[in-house]
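A.B. asks: just coords:
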């Protein structure tokens, strides 16, 4: 086992530190024990264990104490992270706990660090079957990659080529003691039902099913790599006029399978969640068939796509703003607008908008569009609405641009750059 683990670790990218996700169960304890021996004997990065306290089980405190004892005996630092892992309405408890766990770990990682998790070959086989039952395509059927970007660094699974029986045999020979999560036997969870009722029957008929399914996941990963490469090639050809957008005309020239593949690649590059097949088809129909003056929007959990003119824009759902909100600003210091995630800097008013420094000594009023605004622009008074249209600023952004007034006069529009003197 240790030879396989060592070989997997040798393939990892250079890192300032490794973090091991430690639950206290058999799998993560074996990984911790193996890493402890290898890190001492080879030139591997320093190791720290991370335990996430979900608070979902009455035994959670005992599991934390067990992990503390293990790490103390091995002389490995341990960081305990407490999370609220309660599921939202309609959310799977498994998915909620997993998401909370990974968010907490990513938040404490530094650039280039690697999180090591103890997923093994049986986990891989189960994941592929679960994805198949959910109707996943190659990306889902590729199951769990050995290495993937995670937070500011990486997540690695160095035990994927090992069967759980191998890990259990190592644990018994090494005299390891581990905890058992009682939720792992609850058949209400899909993975547990698969693990307890389905996989034993498959192994009885096809003893090498775990190896076979893991190989199938690897082949799907290769297919997904080819699809991703094709998506990158197509996306280069269908760039929109605005940065990060896609051209509707360009997309319309792709066959439907390539179009879907390109859109998935685009969304993935932006770090947005994937829509389901039906929502993706709805997106294609609405965006490609909309009239030139329409601004359709298609949204799903965690993402939305909007069209303006020939460009498709993808983003996190915009947080509503109170368009009636007004701030008083004496621009001797920056003004933070957390609702918009921006900070107004007086230096920009001077350098970009060329405002007289004497104006910047009086309180300014900052607010949003209400209609009918005009502004002095390159020697003439212009309608702000017309200027925003000419600048190609999408409608949903226009209503979120801070307008800066001196008394009743509009003197600057934040985000509408370059300013009138350029």
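C.D. replies: Now that the structure is in, tell me what you want to look at. Small disclaimer: the values here were computed from a predicted structure and weren't measured.
A.B. asks: from here on, contacts and neighbour counts on C-alpha atoms
C.D. replies: Fine.
A.B. asks: residues near the residue nearest to residue 327 when sequence neighbours are not counted, how many?
C.D. replies: Setting aside the residues directly before and after it, residue 327 is nearest to residue 366 in space (C-alpha to C-alpha, 6 or more residues apart in numbering), at 5.0 Å. For residue 366, the number of neighbouring residues by other C-alpha atoms under 10 Å comes to 22.
A.B. asks: distance of residue 366 from residue 377?
C.D. replies: Between residue 366 and residue 377 the computed distance is 19 Å (C-alpha to C-alpha, to the nearest Å).
A.B. asks: Then residue 38?
C.D. replies: Residue 38 sits 68 Å away from residue 377 when distances are taken as C-alpha to C-alpha.
A.B. asks: Comparison target below:
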């Protein structure tokens, strides 16, 4: 069986050996076997680079001993070793398991090159547990796909070469090669859902149906294939209704069935890296958004995210970006740092350049926000009227208007950065300097 496991592993990673292989090495059985297999491949192919990274969570009194164990094993195997300490910040609303998992991924990204392939030691029993957890949560095909053998996450490629083999096979391999591994005492704590499944549920399932790990893995693979097909069609339909990254056309969205609308919206949120809202919140869209009056501005909120309607657009907002900017003086510097993280850039231009703003060096200049009653006349227009009216005519949503930097020259509105220059300030006068305004970030 050990040779079969090695051959499977070697065939699996054969396409990835041109880049560094980084083993996520906890020191437990799974990652210990994984590291040994990777070293056997390196022995057969000396050009293969093998590294190991160990994440020190600090949750166990034995964490320092585990770090030392992993470093010692890597020294014995002549494997470059990286130990990374993380501090977990977990509040009452968060799962410690989820927080620790995300911290591991972030720490691995911090110490691995972008072209590395990161090897994870999850095996068939882990896949069974993941499937059952997703089933318990009421997941659809995406969740029931469980863990993928290859996954790209935040710019890193993760590989799980051992998913077809159960823990018993890995134990057999480890004992054959006299491998030493550590046992995390927290793995016995059945307050954690995965441990409860591992110790109380899956043994019963395997006793009744010995091949349940294999059949559930097959189901997960079939769900993954169906999900890929669904996403192909969903991508095409999302492209038909998307106005911008953060906006969908409601009329075009309504041309599809309600089931397809939900699928398109979920894919859209996923692409924007937004948390998917609860199903009951999505169910409110037809009544509160589609049936809303044209001038209404309904809003649905969950977590830090919001869905808003403006005219015929369904907009996605991250409320963390809705920072109130404060007024600032401008005295000729190349840029102003805004409170919401953006930068207002001032570039000196040549007289006659299109879209420039002309200011006298002696004039007082301020950057303000949210003052829409000032008179304004964009280039190409003839009459001044309140800025609010122009922004409405330009179909700019209200929450975007409040973020637009207003350049005030001697208390007169001279320009709206990133949009228009007032016609009074768009032509040179004696002694004036031409400036171009841009927004970055």
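C.D. replies: Nice, I can see it. No experiment lies behind these values; they were computed from the predicted model shown.
A.B. asks: And the TM-score between them?
C.D. replies: The TM-score (TM-score structural alignment, normalised by the length of structure 1) is 0.91; 417 aligned residues with a C-alpha RMSD of 2.4 Å.
A.B. asks: Structure 2: which residue goes with residue 200 of structure 1?
C.D. replies: The pairwise alignment with structure 2 assigns residue 200 of structure 1 to residue 203, based on TM-score structural alignment.
A.B. asks: That should have said residue 76 of structure 1, apologies.
C.D. replies: Using TM-score structural alignment as the criterion, residue 76 of structure 1 maps onto residue 79 of structure 2.
A.B. asks: so who does that match touch?
C.D. replies: 50-52 (C-alpha atoms under 8 Å, 6 or more residues apart in numbering).
A.B. asks: make it 10 Å
C.D. replies: Residues counted as contacts of residue 79 of structure 2 (C-alpha atoms under 10 Å, 6 or more residues apart in numbering) are 22-23, 35, 39, 49-52, 71-73.
A.B. asks: Ok, residue 207 of structure 1 next?
C.D. replies: With contacts taken as C-alpha under 10 Å, 6+ apart, residue 207 of structure 1 has the following neighbours: 200-201.
A.B. asks: Which helix or strand contains it?
C.D. replies: No secondary structure element spans residue 207 of structure 1, as it lies outside all helices and strands (assigned by DSSP states H and E).
A.B. asks: how much space between the aligned partner of residue 219 of structure 2 in structure 1 and residue 143 of structure 1?
C.D. replies: Residue 219 of structure 2 maps onto residue 216 of structure 1 when the alignment is built from TM-score structural alignment. As judged by C-alpha to C-alpha, residue 216 of structure 1 and residue 143 of structure 1 stand 10 Å apart.
A.B. asks: Per the alignment, residue 252 of structure 2 pairs with which residue of structure 1?
C.D. replies: If you follow residue 252 of structure 2 across to structure 1 using TM-score structural alignment, you land on residue 250.
A.B. asks: and that match, helix, strand or coil?
C.D. replies: Recorded secondary structure, residue 250 of structure 1: helix (DSSP: H, G, I helix; E, B strand; the rest coil).
A.B. asks: That one touches residue 262, doesn't it?
C.D. replies: No. Under the contact definition of C-alpha atoms under 10 Å, residue 250 of structure 1 does not touch residue 262, with a separation of 11.2 Å.
A.B. asks: out of the two, which sits in the busier spot?
C.D. replies: With neighbours defined as other C-alpha under 10 Å, residue 250 of structure 1 and residue 262 compare such that residue 262 has more, 26 against 17.
A.B. asks: Give the buried residues for the helix or strand containing the more buried one.
C.D. replies: When secondary structure is defined by DSSP H and E, residue 262 of structure 1 falls within helix 256-269. Judged by neighbour count (16 or more other C-alpha atoms under 10 Å), helix 256-269 of structure 1 contains these buried residues: 258-267.
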